[in-house]
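S.K.: quick one: sequence and predicted model below, then my questions.
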Amino acid sequence: MKKETKIQESGTDLPKVETSPKKKTSQKAAAATADAADAKPEAEEPPAPAKEAKSEADPICIVIPYLAAKAKGDELRYAVRAWEKSLPGIRIVIVGDKPAWAGKELLHIAHKPLSNNPQVDVAHKMMAAIASDLVPDVFVWTNDDIYTLCPVQLADIMTLKSHGLLANRGKANGVYQENAKRTLEALRKLGITAPYDYATHTPVVMEKESLAKIIEDFGCDKEGHLVYTLYANSFFRDHRPIITQNDGRGSIIASVYRPNPDTRILDKVLATRKWVNNNDAGWTAVEPKLKELFPDKCRFEK
């Protein structure tokens, strides 16, 4: 397996990945350089005009897979507005369908579904992101139904988060549960007997080369797996992630899965969590709250 990627924790800087070792200069080459420095040119040329200095760090890139047919409403629009408010100056790339309201600054990688298995479709969209020059080597992967509720730093996203140990999840004999079982079996074959479940509905940081290896090694583009759970368990085996508490005691994420949750609890989590997400049933309850929180257009909209 590839060694764990080293990335710096910073408020806004994109992590940088070392791609090649630095070569040491030989003594002979050093001497030649010194001789060249002492030699006078036959004719002095005027200095070249100063070039505009480049920024030391590119903007953080947020990548969101999007399938319009599965959307209940304007989830993506509010997710984009939330990101712009929480991390100004970011770049956002959508993989999949392009919404009609998208402006020029909302970058787009066209992709049509190639599988009815949602996790296989996710793997194919990840492959499209890996292949695209619009996405840097290190990027943030999130979903259209995850909304950032407060200012966040890159460190908030980079921190490993888990529900706990990986086990059967989803409806009995459903597609997601089968994908979770397949993921558990694959990790146990690697000798990871008690892997963590990293499918927390929070944004995550990934690196292209490492992600491509996971997809290839486990055949994620052919059979459904929980891709980021494979990624995090494989490259961060000895780490102890933060265990999210998706209940009244948590502070990171709240999931709304009912159309009629207790409004007092919903208001509390919206005021105290970093992220909130919803499923199809929960969209009814979340939509009016998002309209209140993010009423204005952002630079990613027409």
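M.R.: Perfect, I can see it now. Residues are numbered from 1 along each chain as shown.

S.K.: every contact and neighbour count from this point should use C-alpha atoms.
M.R.: Will do.

S.K.: quick check, central residue of the chain?
M.R.: When CA atoms, centre = their mean is applied to the chain, the residue found nearest the centroid is Trp141 (1.7 Å).

S.K.: all strands of the stretch 51-200 of the chain, in order?
M.R.: Taking DSSP state E, counting those that start in this stretch, the strands of the stretch 51-200 of the chain run over residues 61-66, 91-96, 106-110, 138-141, 146-148, 161-162, 164-165, 196-197.

S.K.: before we move on, the earlier item: do I have it right that the residue nearest to the centre of the chain meets Met206?
M.R.: Yes. Assessed by CA atoms under 8 Å, Trp141 is found in contact with Met206 at 7.2 Å.

S.K.: if we can go back for a sec, quick one: contacts for the closest residue in space to the residue nearest to the centre of the chain that isn't next to it in sequence?
M.R.: The shortest distance from Trp141 to any non-neighbouring residue, by CA to CA, 6 or more residues apart in numbering, is to Val63 (5.0 Å). Contacts for Val63 were tallied using CA atoms under 8 Å, 6 or more residues apart in numbering; they are Ile92, Val93, Ile94, Val95, Ala129, Val135, Phe139, Val140, Trp141, Thr142.

S.K.: comparison target below:
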Amino acid sequence: MSELPDIVVPVRDGVANQQLRYALRSWAAHLPHRRVWIVGYRPPWAVNVRHIRTQQTGTKYQNTTAAMRAACEHPDVSSTFLYCNDDFFVMRPQTEPFPVFHRGPVRDVEAYYATRGNGQYIRGLRETRDLLVSLGHEDPVSYELHVPLPVAKDGMLHALDVGRHLDVCTSGPRTGSSPGSAGH
């Protein structure tokens, strides 16, 4: 990245979000970036951030997918940005560019979660893995970690379009609270 990336964070409705407060502080102190974009709901106390309003009428999976698409389609968001959640705390100075982390092969992540009994998560993981394999990625890796993720807007929009039909993106899990996509 030649220029500093923006930070994009989806935020659900609700004023009480202390973790976002602390995340914003940690990013300002330790994560090189250009601007912060809150997508979804912006608490009234969140100042010095940009805002992209989105409707939050679906499941949390639909809402975060819509937030990702809105960020990627917004002309003022940097072409590569760091996707963060409101509870990502950066505790020491980071170098630029931010590295891309992954958990290793999806098959290993699937084996790990298969012993945990979370059927909805495994269903989404397998659905995503099957799509990736059908597209020629024989042994896809999982980027589903609780760390900032560098996102290229064009690539993500393509991925969202290709995966648009997946149940995990259209309806989300019927029960449970874990995300269900290896590359989401």
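M.R.: Arrived safely, thanks for sending. The model shown is predicted, which means the values in this text are computed figures rather than measured ones.

S.K.: tm score of chain vs chain?
M.R.: The TM-score (TM-score structural alignment, normalised by the length of the second structure) is 0.79; 168 aligned residues with a CA RMSD of 2.4 Å.

S.K.: circling back to that earlier point, the residue nearest to the centre of the first structure -> the second structure?
M.R.: Taking TM-score structural alignment, the alignment pairs Trp141 of the first structure with Tyr83 from the second structure.

S.K.: mind checking how far that match is from Tyr61 of the second structure?
M.R.: Tyr83 of the second structure is 15 Å from Tyr61 of the second structure, where distance means CA to CA, to the nearest Å.

S.K.: Pro105 of the second structure now?
M.R.: Distance from Pro105 of the second structure to Tyr61 of the second structure, by CA to CA: 23 Å.

S.K.: the two - which one has more neighbours?
M.R.: Taking other CA atoms under 10 Å, Pro105 of the second structure and Tyr61 do not tie; Tyr61 has more neighbours (21 against 15).

S.K.: counterpart of that one in the first structure?
M.R.: That one, Tyr61 of the second structure, aligns with Gln119 by TM-score structural alignment.

S.K.: same check, this time on Pro105 of the second structure
M.R.: Correspondence of Pro105 of the second structure to the first structure, assessed by TM-score structural alignment: Leu165.

S.K.: its match touches Tyr196, doesn't it?
M.R.: Yes. With contact defined as CA under 8 Å, Leu165 of the first structure counts as touching Tyr196 (4.3 Å).

S.K.: pull up the overlap in contacts between the two.
M.R.: Counting by CA under 8 Å, 6+ apart, Leu165 of the first structure and Tyr196 have no common neighbour.

S.K.: which element is Pro288 of the first structure on?
M.R.: Taking DSSP states H and E as the criterion, Pro288 of the first structure maps to helix 283-293.

S.K.: that helix: which residues count as buried?
M.R.: Neighbour-count burial for helix 283-293 of the first structure, counted by 16 or more other CA atoms under 10 Å, picks out Trp283, Thr284, Ala285, Val286, Glu287, Leu290.

S.K.: picking that back up, looking at the strands of the stretch 51-200 of the first structure, spot the one closest to Ile253 of the first structure.
M.R.: strand 146-148 (9.3 Å; CA to CA).

S.K.: just checking, what packs against the closest one?
M.R.: Secondary-structure packing of strand 146-148 of the first structure (3 or more CA pairs under 8 Å, 6 or more residues apart in numbering; DSSP states H and E): helix 75-86, strand 275-278.

S.K.: save these as TSV, and put in mean neighbour count and distance to Leu226 of the first structure too.
M.R.: Formatted as TSV, these follow (neighbours: other CA atoms under 10 Å; distance: least, CA to CA, whole Å):
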stretch	mean neighbour count	distance to Leu226 of the first structure
helix 75-86	22	22
strand 275-278	22	18
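
S.K.: turn the ones you listed into a markdown table, including distance to Ile253 of the first structure.
M.R.: Below are these laid out as a markdown table (distance: least, CA to CA, whole Å):
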| stretch | distance to Ile253 of the first structure |
| --- | --- |
| helix 75-86 | 14 |
| strand 275-278 | 5 |
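
S.K.: show me the contact partners of stretch 84-98 of the first structure.
M.R.: 12, 59-68, 80, 83, 105-113, 125, 128-129, 134-135, 148-153, 298.

S.K.: so how far is Arg35 of the second structure from whatever residue of the second structure lines up with Glu84 of the first structure?
M.R.: Residue correspondence to the second structure (TM-score structural alignment): Glu84 of the first structure is matched to Ala28. Counting by CA to CA, the separation of Ala28 of the second structure from Arg35 of the second structure is 10 Å.

S.K.: and the match of Trp141 of the first structure, how close does it get to Val133 of the second structure?
M.R.: From Tyr83 of the second structure to Val133 of the second structure the distance is 25 Å (CA to CA).

S.K.: which parts of the helix ranked longest in the second structure are buried?
M.R.: Identified as the longest helix of the second structure according to DSSP state H is helix 119-134. Neighbour-count burial for helix 119-134 of the second structure, counted by 16+ other CA under 10 Å, picks out Gly119, Gln120, Tyr121, Ile122, Arg123, Gly124, Leu125, Arg126, Glu127, Thr128, Arg129, Leu132.

S.K.: which non-adjacent residue is nearest Asp87 of the second structure?
M.R.: Spatially, and ignoring its direct neighbours in sequence, Asp87 of the second structure is nearest to Gln19 (5.3 Å; CA to CA, 6+ apart).

S.K.: my guess is the one you found contacts Arg25. True?
M.R.: No. At 9.9 Å, Gln19 of the second structure does not count as touching Arg25 under the criterion of CA under 8 Å.
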